[in-house]
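# What follows is a predicted structure for the sequence shown.
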Amino acid sequence: MFTEKEIQTAKDNGWVIVTGASDDLMEFEGALRDEGGCFDGGQVWFSKESVYNGEDDKEDFPNCIEALWCDKASKDEDGNVIPWTYKTDIPHETFMVYEDGEPYCCGIVFSVNDLQ
């Protein structure tokens, strides 16, 4: 989805890029490279270094992003449902990802400095 140069630019600037993959993953690129499971939507908890995998102490993962899968309220400017959208209290910006001309994801970008 992103070139290595774009990912390196995000990493160098302390930015984290979040997008959906398939119907079950939240991908983190840039200053944090990891992925979290969210089949049909759900919450992914993470720290500045990694995503909670269910085995570690959850208290070490204070940040959360909720993935919404095919939320009927999440539409692009043409009224098409966006398969992947996100909710979080982390300050962020959004961007659209299209696949074959159709909306695929409303991704987010945030600074690792805004994480707990």
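That came through fine.

# Every contact and neighbour count from this point should use C-alpha atoms.
OK.

# Wait, a helix at residue 107?
No - secondary structure of residue 107 (DSSP: H, G, I helix; E, B strand; the rest coil): strand, not part of a helix.

# hold the first one in mind and look at this next one:
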Amino acid sequence: MEVAMTINEMAKRLHGREYGCEITQAEALQAKRSHLVVVFGYSDDNMELRGAIDDEIGCWGDTKVYVDGSKAYKMAAGECGSCRLYQKHVAMLPWIQALRGNDCFWYYQTSLPHAEFDVFEDGELYCRGIVCQLPQEGSNEQQG
């Protein structure tokens, strides 16, 4: 039986990877089984999510996505943060935000428990990724 991996263990394993080789399929599967999501940048306009969430989110600058189970959602342009749906549901969900950095191209903030790892491109820091612990289904954890 495979032992669950912690956010710190996964971040330590991924730290120092080269752009384009951030995570293997086996590591993504281990992250999924451990309820972890690995987040890192790709190109100048994508947030990559691997593990418990497997997705690619288009982002330009400061983009926030909301996590609901094994899905990540980005509010569409023109959606109102003061509408009832947002206030009753979306605003209560955990979130991950992609930001442009001064010392790297991408870095991330989140309301989830997380650990950071660095991705390099040709020896230069490209991205400061994160490994997040997702709430397990049925838990009463509230993030926000």
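Nice, I can see it. Remember, predicted model here, so these are calculated numbers, not experimental data.

# TM-score for this pair?
In this superposition the chains share a TM-score of 0.78, using TM-score structural alignment, normalised by the length of structure 1; 106 aligned residues with a C-alpha RMSD of 2.1 Å.

# Can you tell me the centre-most residue of structure 2?
For structure 2, residue 39 is the residue whose C-alpha lies nearest the centre (C-alpha atoms, centre = their mean; 3.4 Å).

# Tell me which helix or strand that one sits in.
Using DSSP states H and E, residue 39 of structure 2 sits in strand 36-42.

# okay, and that strand goes to which residues in structure 1?
Matched against structure 1 by TM-score structural alignment, strand 36-42 of structure 2 falls on residues 15-21.

# again, but for stretch 52-69 of structure 2
Using TM-score structural alignment, stretch 52-69 of structure 2 pairs with 31-48 in structure 1.

# Average offset of the match of strand 36-42 of structure 2 relative to structure 2?
Compared with structure 2 after fitting, stretch 15-21 of structure 1 has a mean deviation of 0.7 Å; criterion: mean C-alpha distance after the TM-score superposition for structure 1.

# and the gap between the residue nearest to the centre of structure 2 and residue 74 of structure 2?
15 Å (C-alpha to C-alpha, to the nearest Å).

# Same check on residue 68 of structure 2?
As judged by C-alpha to C-alpha, residue 68 of structure 2 and residue 74 of structure 2 stand 11 Å apart.

# where do the strands sit along structure 1?
15-21, 25-30, 34-37, 42-46, 63-69, 84-87, 93-99, 102-111 (DSSP state E).

# Now distance to residue 57 of structure 1 too, for those, in a markdown table please.
Listed next are the strands of structure 1 as a markdown table, based on distance: least, C-alpha to C-alpha, whole Å:
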| stretch | distance to residue 57 of structure 1 |
| --- | --- |
| strand 15-21 | 23 |
| strand 25-30 | 20 |
| strand 34-37 | 16 |
| strand 42-46 | 11 |
| strand 63-69 | 13 |
| strand 84-87 | 23 |
| strand 93-99 | 29 |
| strand 102-111 | 24 |
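
# list the contacts for the residue nearest to residue 74 of structure 2 when sequence neighbours are not counted?
Excluding the flanking residues, the one nearest residue 74 of structure 2 by C-alpha to C-alpha, 6 or more residues apart in numbering is residue 65, at 4.5 Å. Contact analysis of residue 65 of structure 2 by C-alpha atoms under 8 Å, 6 or more residues apart in numbering lists 72-75, 95-97.

# which of the residues you listed line up with contacts in structure 1?
Of the contacts of residue 65 of structure 2, the ones still in contact in structure 1 (both residues aligned by TM-score structural alignment, their matches' C-alpha atoms under 8 Å) are 72-73, 95-97.

# wait, residue 84 of structure 1 sits on residue 106?
Yes - with contacts counted by C-alpha atoms under 8 Å, residue 84 of structure 1 reaches residue 106, the gap being 6.2 Å.

# So for these two, which residue has more residues nearby?
Each of residue 84 of structure 1 and residue 106 has its neighbours counted (other C-alpha atoms under 10 Å); residue 84 has more, 27 against 22.

# Noted, bye for now.
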